[in-house]
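J.: Predicted coordinates and the sequence they were generated for:
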Amino acid sequence: MRMNLLSAAALVGLTMAAGSAFAADQAQASGVTRAHVRAELQAARELSLSPVTEFNFPYTYEQSIQLQKLTARIEAQNQPVAPQAPVAN
């Protein structure tokens, strides 16, 4: 009985460790930032594509192109402007 309990606990521990390692790997590989997700949600709202339901998803090709362009424009607007060094004459 004790051996079965220890085996079960070890199996659960290994499964959780593998799951967390996999989740961390997936988060790093996606490359999507919170700012990008916010911009995409804002663009979807502006194009009346949000909320996504079974009736308006997947988007048509034209809608997805519009969404990508508007998302890129919103991201560009939200980028902080880097301070420029003063120019000596």
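T.: Noted; the coordinates are in hand. Being a predicted model, the structure only gives us computed values, none of them experimental.

J.: hey, let's count contacts and neighbours off CA atoms from now on
T.: Will do.

J.: how far away is residue 7 from residue 22?
T.: With distances taken as C-alpha to C-alpha, to the nearest Å, residue 7 is found 22 Å from residue 22.

J.: for comparison:
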Amino acid sequence: MAVYTPNFPGFGSVMEEAWTKVHSDGEAKGEARGEAKAVLRVLRTRGVEVSESVEERVMACVDLEVLETWLDRSLTVENAEDLFGEE
């Protein structure tokens, strides 16, 4: 099976930049979604109850730095709302 490899005529062309942006944005969103799922999984595995509002907030976040902070906190918090700290 052949694999499509885009061949753009000029380095840095508008088409190349658009294609790269779409694919990198998709990868970033996928990474954020995976990180958000990890936060929720850690909480649930530890027996911490996760409300619908907490789940929605975590899953809506696309900032990887914030999600990494929440993942670290998910290891020790006693209730899910404490993930968000002083935000």
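T.: Done, it's in. Computed from a predicted model, the values in this text were never measured in an experiment.

J.: Give me the TM-score for this pair.
T.: Scored by TM-score structural alignment, normalised by the length of the second structure, the superposition of the two chains gives a TM-score of 0.36; 47 aligned residues with a C-alpha RMSD of 3.9 Å.

J.: Surely residue 75 of the first structure touches residue 42?
T.: No - using C-alpha atoms under 8 Å, residue 75 of the first structure is not in contact with residue 42, being 10.1 Å away.

J.: quick one: what helix or strand has residue 68 of the second structure in it?
T.: When elements are assigned from DSSP states H and E, residue 68 of the second structure belongs to helix 64-74.

J.: do the same with residue 64 of the first structure
T.: Per DSSP H and E: residue 64 of the first structure is located in helix 61-78.

J.: Buried residues of that helix, list them for me.
T.: Buried positions in helix 61-78 of the first structure, judged by neighbour count with 16 or more other C-alpha atoms under 10 Å: 67-68, 70-72, 74-75.

J.: who touches residue 43 of the first structure in this structure?
T.: For residue 43 of the first structure, the contact set (C-alpha atoms under 8 Å, 6 or more residues apart in numbering) comprises 67, 70-71, 74.

J.: With distance to residue 17 of the first structure as added columns, please give those residues in a markdown table.
T.: Formatted as a markdown table, these follow (distance: C-alpha to C-alpha, whole Å):
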| residue | distance to residue 17 of the first structure |
| --- | --- |
| 67 | 38 |
| 70 | 40 |
| 71 | 36 |
| 74 | 38 |
